[in-house]
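1. The sequence and its predicted three-dimensional model are supplied below.
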Amino acid sequence: MTMLGTFLKPMHPEGWRFVGVFAAATVVLFLIWAPLGWLGVGLTVWCYYFFRDPKRSVPLTPGLVVSPADGVVSLIERAVPPQELGLGPAALTRVSVFMSVFNCHVNRLPAEGRITAVAYRPGKFLNASLDKASVDNERNALAIELVDGRQIAVVQIAGLVARRILCWAKPGQEMRRGERFGLIRFGSRLDVYLPDGVEPQVALGQTMIAGETVLARLDDTGPIWLARTE
């Protein structure tokens, strides 16, 4: 990687219009007062980095579950998956990854499989780090049938600042682990519901990288160092 590539990351197309608005506002601020203009420059750069979409090295070993988001593990607990997914009333292990406004917000599929359900539900915009955000906040939930027939769920949850959840995955679609499936703007959380009997291999407060950090292992599959970049 070049020095320039260290700082300049690809940007998701969803971000171009927002960067354009910030840049236009910056020009106006410079005309009003130069210090305000420099503040606008800083906000424009932040907007660019918010929508960054860097390449990731996705582990290839079968049976791995990777983080769907950049951020920090904020909750690990037993909880019932969203009822709209039809996964039943039994509690499963839920791992929550909280994204601040400084994290990359492109979401990636935690495991390879077929999308069996995509369900959007409107709701509140509470702090996404709170436990009750899983129930009360606006969310978009996906159920994924794994290659071995088990089910896993991933839920996009809006937060205090987030006002739009985007999801490109469709029911019936076959997707690979680490493949981009959505985006939330601007600060939020993703929940992963693991199959019964699967324990997470992460800890509270751990920093996660979407598509790269191994969140859990579905079975004892051996080494995990083989990866693809996308």
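-> Now that the structure is in, tell me what you want to look at.
2. hey, let's count contacts and neighbours off CA atoms from now on
-> OK.
3. how about the helices of this protein, start to end?
-> Secondary structure of the chain (DSSP state H): helices located at 3-7, 16-32, 34-50, 133-136.
4. quick one: contacts for the closest residue to residue 113 other than its chain neighbours?
-> Nearest residue to residue 113, sequence neighbours excluded (C-alpha to C-alpha, 6 or more residues apart in numbering): residue 146, at 4.5 Å. The contact partners of residue 146, by C-alpha atoms under 8 Å, 6 or more residues apart in numbering, come to 111, 112, 113, 114, 152.
5. and the gap between residue 146 and residue 158?
-> Per C-alpha to C-alpha, to the nearest Å, residue 146 is found 26 Å from residue 158.
6. What of residue 205?
-> Distance from residue 205 to residue 158, by C-alpha to C-alpha: 20 Å.
7. Repeat that for residue 217.
-> Residue 217 is 27 Å from residue 158, by C-alpha to C-alpha.
8. neighbour count winner among these two?
-> Neighbour comparison, residue 217 and residue 158: the larger count goes to residue 158, with 31 against 19 (by other C-alpha atoms under 10 Å).
9. separation between residue 92 and residue 200?
-> For residue 92, the distance to residue 200 - C-alpha to C-alpha - is 11 Å.
10. hold the first one in mind and look at this next one:
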Amino acid sequence: MSFLCCQSVIAKGAFHWIAIPLLIGIFATVASIQHMSFPLYFVANAFFLIAVLMMIFFRDPPRAIGKGIVSPADGKVLKVDHKSGELSIFMNIHNVHVNRAPIEGKVVEVERFPGGHSPAYSEKARKNERVEITIMSRLGPMKVIQIAGLVARRIVPYVRHGMYLQKGQRIGMIVFGSGVTVEMPDRVRIIVKEGQKVRAGETSVGEVVHDLD
């Protein structure tokens, strides 16, 4: 049964991205009134626009959690490898940047790896800066890899070792999007196709295989 998970509007860790241009806009507005300055009025409106754009970029809407294994990210399916159980999703700048747990389980490892900032859709992306979150589920370990990209330069994990996660729970954010890869356990069959659009927490991307050959 699906449900709305964790009511929220703005992503955790994004407050300063919105507050700074908003405050600058307020100060510039006050200064433009005091000095009757059109350039300052223009600057104020420019920063207000930036604040609005930041609110859009860092939106974090509630989601009705889907069945089976759910997508950890909004975006487009970039790669499906049925043999290895690997699913890669490309997050564009207009997608929601918050990532969610694809399955219920306990966080057994959170590791950050330094690296480059190649485009998330390129073969070199696996060597980019990344955060790997391993969830021990009833089906076995499942790894969610948050990958920084050309524009995205900061990964903000929300989880730590030992936390127990519900399916669809927020696990982190990649600032301005990039890519997320999931390594599925052997008992999971990937049911989405390359090029398909998915939504974090809502879209079912895998199903449990009960009868293994």
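-> Yep, that arrived. Note that this is a predicted model, so its numbers are computed, not measured.
11. can you list the helices of structure 1 in TSV and add distance to residue 64 of structure 1?
-> Shown next, in TSV, are the helices of structure 1 (distance: least, C-alpha to C-alpha, whole Å):
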stretch	distance to residue 64 of structure 1
helix 3-7	28
helix 16-32	33
helix 34-50	27
helix 133-136	24
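12. Let's have those in TSV, adding mean neighbour count and distance to residue 176 of structure 1.
-> TSV is the format used below for the helices of structure 1 (neighbours: other C-alpha atoms under 10 Å; distance: least, C-alpha to C-alpha, whole Å):
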stretch	mean neighbour count	distance to residue 176 of structure 1
helix 3-7	8	26
helix 16-32	15	26
helix 34-50	18	24
helix 133-136	18	25
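13. mind checking which of these is nearest residue 79 of structure 1?
-> With C-alpha to C-alpha as the criterion, residue 79 of structure 1 lies closest to helix 133-136 of the helices of structure 1, at 9.6 Å.
14. Pull the residues that contact the closest one.
-> Residues external to helix 133-136 of structure 1 that are found in contact with it (C-alpha under 8 Å, 6+ apart): 82, 123, 124, 125, 126, 127, 128, 157, 159, 191.
15. Let's see which of those residues end up in strands.
-> 157, 191 (DSSP state E).
16. tell me the contacts of the residue lying closest to residue 182 of structure 2 once chain neighbours are set aside?
-> Spatial nearest neighbour of residue 182 of structure 2, excluding adjacent residues (C-alpha to C-alpha, 6+ apart): residue 144 at 4.7 Å. When contacts are counted by C-alpha under 8 Å, 6+ apart, residue 144 of structure 2 touches 72, 132, 133, 134, 135, 180, 181, 182, 183.
17. The fifth one against residue 109, yeah?
-> Yes - Residue 135 of structure 2 sits in contact with residue 109 when judged by C-alpha atoms under 8 Å, with a separation of 7.4 Å.
18. Between those two, tell me which one has more neighbours.
-> Neighbour count, other C-alpha under 10 Å: between residue 135 of structure 2 and residue 109, residue 135 has more, with 26 against 16.
19. ok, now which ones touch the more buried one?
-> 105, 106, 107, 108, 109, 141, 142, 143, 144.
20. need those in a markdown table with distance to residue 5 of structure 2, can you?
-> Output for those, formatted as a markdown table (distance: C-alpha to C-alpha, whole Å):
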| residue | distance to residue 5 of structure 2 |
| --- | --- |
| 105 | 16 |
| 106 | 18 |
| 107 | 19 |
| 108 | 23 |
| 109 | 24 |
| 141 | 23 |
| 142 | 21 |
| 143 | 21 |
| 144 | 19 |
